[in-house]
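S.K.: Pasted the sequence and its predicted model underneath.
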Amino acid sequence: MEASGIATVRTAVQDFLVAVPKDVKVGVVSFASTSGVDVPPTVDRVVVQRAVDGLRSRGETALYKGVQDAVKALGTVGERSIVLLSDGGDTVEALKGGSAGEAAQLKAAITALTRGKVRVEVVAFKSPEANGGVLQRFATAGGGSVATAENRAAVTAAFDAAARTLESQVAITARRPPGLTGMQTMVVNGVASGAPFTATATLDLGAEAPIVETTEETTAAPVPTLAGSAGTPKATSPSRIFLPLAILLLFLGVFVLVVVAFAPVFRSKRKARVSTIEAYGYGRVRPNGKNAKAAPSAISQSLVDMGEQIMSGRESTSRTMALLDRADLPWRAGEWFVLRVLAVLVGGLVGYVLLIPRTPWVGLFMGVVAGFLLPALILRFLARRRARKFEFVLPDVLMLTATSLASGFSLLQALDAVARDAPEPCAKEFSRALAETRIGADVSDALEHTADRMDSDNMRWATMAIRIQREVGGNLADTLRTTAATLREREGLRRHVRALSAEGRLSAYILIALPIGVLLFSMWSNYEYVSLLWTTLYGLLMSVMGVLAMIAGIFWMRNVVKIEV
C-alpha cells in the first residue's frame, strides 16, 4: 500500500469509528515483515485512531499470520468481525517456506476464520503483489464481501458499509431445547423499521467458536502496512501496568522483612570488635549492656556460619572484605554471602513473575543475573565513593596536622585533633589509626594500614614522608605542608582532566545505556517482535554477537575516557 493509500485509510477509519456503535469494541492488527496486535479490542476510539495514524507503509507483508492473529485476539464471545485492508499478497511466507509454506499458512488462515465463525469485510487495494483470489477466499470463509478501493470514495464507501453492517446487527438469545444438539437450522421472523424480515442461520449447538492455535510463533510488526481488527494480551490497560508494580512492591516488602530479620546478624561480632577499638578514640561511647543489640536467632546464625565456611576458602574473600571495610559496612564474609544469596533469590522471583505472561524463564534468568551482579556493583560504588571523599579531604587533614605540629603538638596529639575535628571519613579512619597506636602499633605502621584500607596513593605518600622524617629528622610540619600543596595541585589537575573528558564519558554512558533502554522499551511495547532475539536460532546468534560487541565497546570506551593523573 502506498503512502497515499495509508492517508486515505486514516481518514476513512476516523469516519468509521464515528459511525460504529459506541458499545462495539474495535482493535488494530498490523502486518509487515511480522504481524502483531497494536491495539486490543476496546471502546476507546482515541487509542484506535492514534494507532492507525502511526501506521507506515514499508517492509514485507505477513498477511496470513495477521489474519490468524486477529482471529485469536477476537476470542470466542459475541459477534466478531474483521475489516481487512490488503492487496491479498503475502511476501513473507513465500520467502520463508516457498509455495508449499505459503499454501499451508493460507489454509491455516482460512481454517481460523471458518472455525472461529468470524465475519470478514475486505477492502482490496491494488499493488504489484495484489491477489484478489486470496481476498475473495477470506471474504467467503468469513461470510463477508470484497470492496475494491480504487480511490478515496471507494475506501470510504467500504468502511461505511462495514459500519452499517455492525450497526444493523442484533443479538438474539434463544434457549436450546432439551436434547437438541449438533448442527441445526434456526429461522428468525420479525419486523424491523415497519418491514417484516426472515433470517436463517445454521448453528452448532454442541460447541462454541474455538480459538485456532497455530504451530508457529507470531511476532508483532514494528511498522506495518495495515490492520483490520483486534488485539492480544499486549494491552497497556491499567491492570497490566499496576499488576507488575504490585508484585514488585510485594517482593520488595518481603526483601525488607528479610533484611530486618537479619539486622541483628549484620551488627554482630565484628561490629562489636570494631566498636570496642574505636571506643579508645576521643568522643566515642563505649558499648554497655543497655545499648547492646539483641542476639541473632539460631537460624540466621547458622546461615551466617555456613556462609563463613563457604567464603573462607575463596580467593575473592580478602578483596570482598577490603571493599566492605573501605565502604564502612559492618558485615562479615558470611553475612555478605547470605545477602547475595537473598538478592539472587529475590531477583529471580521478581523477574519470573514480571514476565509470566511472556516468557517467565527469560525473566528468571535476567532476575538471577541482576541479583548476582547488583550487590557487587553497589558495594564497589559505595567503596569508591567513600575513598574519593577521603582523597578529597586528605589535603585539608594534612594542613590541620601541620598546623597542630607548628603549634607545638606532638604527632600523636595532632592525630587526636584530626580525629576530633576532621570531616568524615578521615575522622573515623584516623581515629582507628590512633587506636592502633594506643595498643602498641607504630604510628607509621598505623597510617600505612589506613592507606591500605582506603587504597589511597596520596595517603601512602604522606605516610612515606612521615616515616622518612622520623628516621632522618627535619621539620615535619613543613614536609606535610609541601605534601598537602602537591596533593591539592594533583587534585586540581585531575579535576581539570575530568572536566575535559566529561563529554567523552557522557557519550560512553549514553552509548552503553541506549541498547539496554531500547531493549526494555521494545519488550514493553512490542514484545512479540523483540522476542525473536531469544526464540530463534538467528536471534540467539545475533544476541550473543551483540553482547560480545557491547562488552568490547564498553572496555574500549572506558580506556578512551579514563586518564590517569
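M.R.: Sure, I can see it.
S.K.: When you work out contacts or count neighbours from here on, use the C-alpha atoms and nothing else.
M.R.: OK.
S.K.: Could you name the helices and strands sitting against the top helix by length along the chain?
M.R.: With secondary structure taken from DSSP state H, the chain has its longest helix at helix 360-406. Applying 3 or more CA pairs under 8 Å, 6 or more residues apart in numbering; DSSP states H and E, one finds that helix 360-406 contacts helix 316-326, helix 333-354, helix 411-421, helix 426-438, helix 476-500.
S.K.: Show me what the fourth one is packed against.
M.R.: Spelled out, it's helix 426-438. On a contact count with 3+ CA pairs under 8 Å, 6+ apart, helix 426-438 meets helix 269-278, helix 360-406, helix 411-421, helix 443-454.
S.K.: Can you show me the strands along this structure?
M.R.: Secondary structure of the chain (DSSP state E): strands located at 26-31, 35-42, 81-86, 119-124, 146-148, 183-192, 195-204, 226-227.
S.K.: So which of these is nearest R358?
M.R.: Closest of those to R358 is strand 35-42, at 14.2 Å (criterion: CA to CA).
S.K.: relative to strand 26-31, how tilted is that closest one?
M.R.: Counting by axes from the mean of the first three to the mean of the last three CA atoms, to 10 degrees, strand 35-42 lies at 180 degrees to strand 26-31.
S.K.: now strand 35-42, how far from the chain's geometric center?
M.R.: When distances are taken as CA atoms, centre = their mean, to the nearest Å, strand 35-42 is centred 22 Å away from the chain's centroid.
S.K.: dropping in the other structure now:
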Amino acid sequence: MTSMIQLLILATGLMLAMVLGYAALSGPSASKEGGRRLQSVRFRHSDSATDKVEAQYRKTLAARKPRVMQIAGSNSRIEALELRLRRTGKKWTLAQYLYVSGGMALTIMVLVYIKTGAALLGLGAGILIGGGVPHFLVNRAIKKRIAAFVTRLPDALDLLVRGLRSGLPVTETLGVVASELPGPIGEEFKMVTDRIKVGRTMDEALQDTADRLNLPEFNFFCITLAIQRETGGNLSETLSNLSDVLRKRAQMKLKIGAMSSESKASAYIVGALPFIVFVLIYMINPAYLGKFFIDERLIVTGLGGLIWLGLGAFIMSKMISFEI
C-alpha cells in the first residue's frame, strides 16, 4: 500500500512539473508583443493610405469577434454544447445527446464490471466511452459539414460577383446563392436571407452565421463586406480577389495534409498498438492479464501508462498540426 501511494505521488509530481513547464514556456513572446505595440503606434500616427486601410481592417476585425468564444469560455457549458449541436446541421437536441451519453456510459460500466469484477475500471471505461464516443461523433459531423461549406464558399463568392456585376444588390445575390447552391452553403445563406426578410440588418444576419460557424473563411467574407461599406470601393472586385485567396488557401491545406499524412499514420499506429496488443493477449490468455484488473499496483501502473501515452499523443498531435 505504501509503494502504491509513493507511485501515485511520483506520477502526480511529474504531471504537475510538466504542466507548469508547458505553462511557463507557452506564454506570449516579449518580442512579438513589442512588435504589436510598435505596429499599433505606426497605424495611429501614419498618413499612408495603406496603413489607414489596414488599421480599419484590424479595428473591424476586433469589433466583430464571434460570440462563440464568449460562450465556450463562459461558465455555461450547456450553451456551448447546444451551439456545437447546432453546428452539426442535424436535428440533434441536448436531451438526446445527454440520454445517449448516459445510456452508453451505464451500459459499458455494467458490462466491464460483469466481465472483470473491477468497479473502478468499469466506472472509468463507462465515463471514457460514454463521454468520448458522442463527442467524437459530434466533432466528426461538424468537421464534415464545415469541409463541405468551405469547399463551396469560393463558388458562392463567384456567384455573388456575377450577380453584382449584372447589377443586382447584395441582398438579392445572397438569395441567388441560397437557391442555386446545394448543401450547407445554400442552407447557411438561406438562413441569412430569412433573417434579413424578418427585419434584421445584413450585418446582424451575417454575424449570427459567423458566430455559429466560427470559420476564418466566412469571417473574411463578413469583414470584407463591412470594410467595403465603410471605405467604399468595387465590391465585386474585392470578392473576386477573396475567392482566389480562399482557393489558394484550400490548396495549401491539401498540400500540408499530403505532406503530414505519413506522420499522422505513424502516430495513429503507435498510439493504437498498446491497446491492440492488450486486447489480443487478453483474448488469447485471459488468466495472464487477469490480475491486471484486481491488483492495485498493476492498476496504478496501467493508469500511469495511460497518462504518459496520452501526453505522447498530445505532443504528436501538436507536432503534426499546422495553422494556415
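M.R.: Happy to help now that I have it. The structure displayed is predicted, hence computed values, not measured ones.
S.K.: Can you pull the TM-score for these?
M.R.: TM-score for the superposed pair, counting by TM-score structural alignment, normalised by the length of structure 2: 0.72. Supporting figures: 250 aligned residues with a CA RMSD of 2.0 Å.
S.K.: Relative to T11 of structure 1, which of the helices and strands packed on helix 426-438 of structure 1 is closest?
M.R.: Closest to T11 of structure 1 of those is helix 360-406 (CA to CA; 40.6 Å).
S.K.: Turn the strands of structure 1 into CSV, including mean neighbour count.
M.R.: What follows is these, written out as CSV (neighbours: other CA atoms under 10 Å):
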stretch, mean neighbour count
strand 26-31, 30
strand 35-42, 27
strand 81-86, 25
strand 119-124, 26
strand 146-148, 19
strand 183-192, 10
strand 195-204, 10
strand 226-227, 27
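S.K.: do you know which of those lies nearest M459 of structure 1?
M.R.: strand 35-42 (60.8 Å).
S.K.: elements contacting the closest one?
M.R.: When contacts are defined as 3+ CA pairs under 8 Å, 6+ apart, strand 35-42 of structure 1 packs onto strand 26-31, helix 45-53, helix 63-74.
S.K.: Figure out which of those is closest to G408 of structure 1.
M.R.: Closest among those, using CA to CA: helix 45-53, at 79.3 Å.
S.K.: which outside residues touch that closest one?
M.R.: In this structure, residues lying in contact with helix 45-53 of structure 1 by CA atoms under 8 Å, 6 or more residues apart in numbering are R10, V13, Q14, L17, V26, G27, V28, D38, V39, A227.
S.K.: count of neighbours near the first one?
M.R.: If you count neighbours by other CA atoms under 10 Å, R10 of structure 1 ends up with 18.
S.K.: Trace it over to structure 2, please.
M.R.: Structural alignment (TM-score structural alignment) places R10 of structure 1 against a gap in structure 2.
S.K.: how close does R10 of structure 1 sit to L85 of structure 1?
M.R.: Separation of R10 of structure 1 from L85 of structure 1 (CA to CA, to the nearest Å): 12 Å.
S.K.: do the same with the last one
M.R.: For A227 of structure 1, the distance to L85 of structure 1 (CA to CA) stands at 7 Å.
S.K.: For stretch 99-117 of structure 1, buried residues please.
M.R.: 102, 105-106, 108-117 (16 or more other CA atoms under 10 Å).
S.K.: do the same with stretch 2-9 of structure 2
M.R.: Going by neighbour count (16+ other CA under 10 Å), the buried part of stretch 2-9 of structure 2 is L7, L8.
S.K.: how much distance is there from it to the middle of the chain?
M.R.: Remark: stretch 2-9 of structure 2 is offset 38 Å from the chain centroid, using CA atoms, centre = their mean.
S.K.: mind listing what P360 of structure 1 touches?
M.R.: With CA under 8 Å, 6+ apart, P360 of structure 1 has these contacts: G351, Y352, V353, L354.
S.K.: how about a cut-off of 10 Å?
M.R.: P360 of structure 1 sits next to G348, L349, V350, G351, Y352, V353, L354, M366 when contact means CA atoms under 10 Å, 6 or more residues apart in numbering.
S.K.: try A148 of structure 2
M.R.: So A148 of structure 2 contacts I142, G183, P184, I185 (CA under 10 Å, 6+ apart).
S.K.: Same check on L257 of structure 1?
M.R.: Residues in contact with L257 of structure 1, defined by CA under 10 Å, 6+ apart, are F251, A263.
S.K.: what's the answer for L121 of structure 2, then?
M.R.: Contacts of L121 of structure 2 by CA under 10 Å, 6+ apart are M109, V112, Y113, I127, F293, I294, I299.
S.K.: ok, it to I108 of structure 2 distance?
M.R.: In this view, L121 of structure 2 and I108 of structure 2 are 10 Å apart by CA to CA.
S.K.: Show me what I299 of structure 2 aligns to in structure 1.
M.R.: By TM-score structural alignment, I299 of structure 2 lines up with L540 in structure 1.
S.K.: and its match, how far is that from L511 of structure 1?
M.R.: Distance, L540 of structure 1 to L511 of structure 1, by CA to CA: 22 Å.
S.K.: cool, and A3 of structure 1?
M.R.: Distance of A3 of structure 1 to L511 of structure 1, given as CA to CA: 33 Å.
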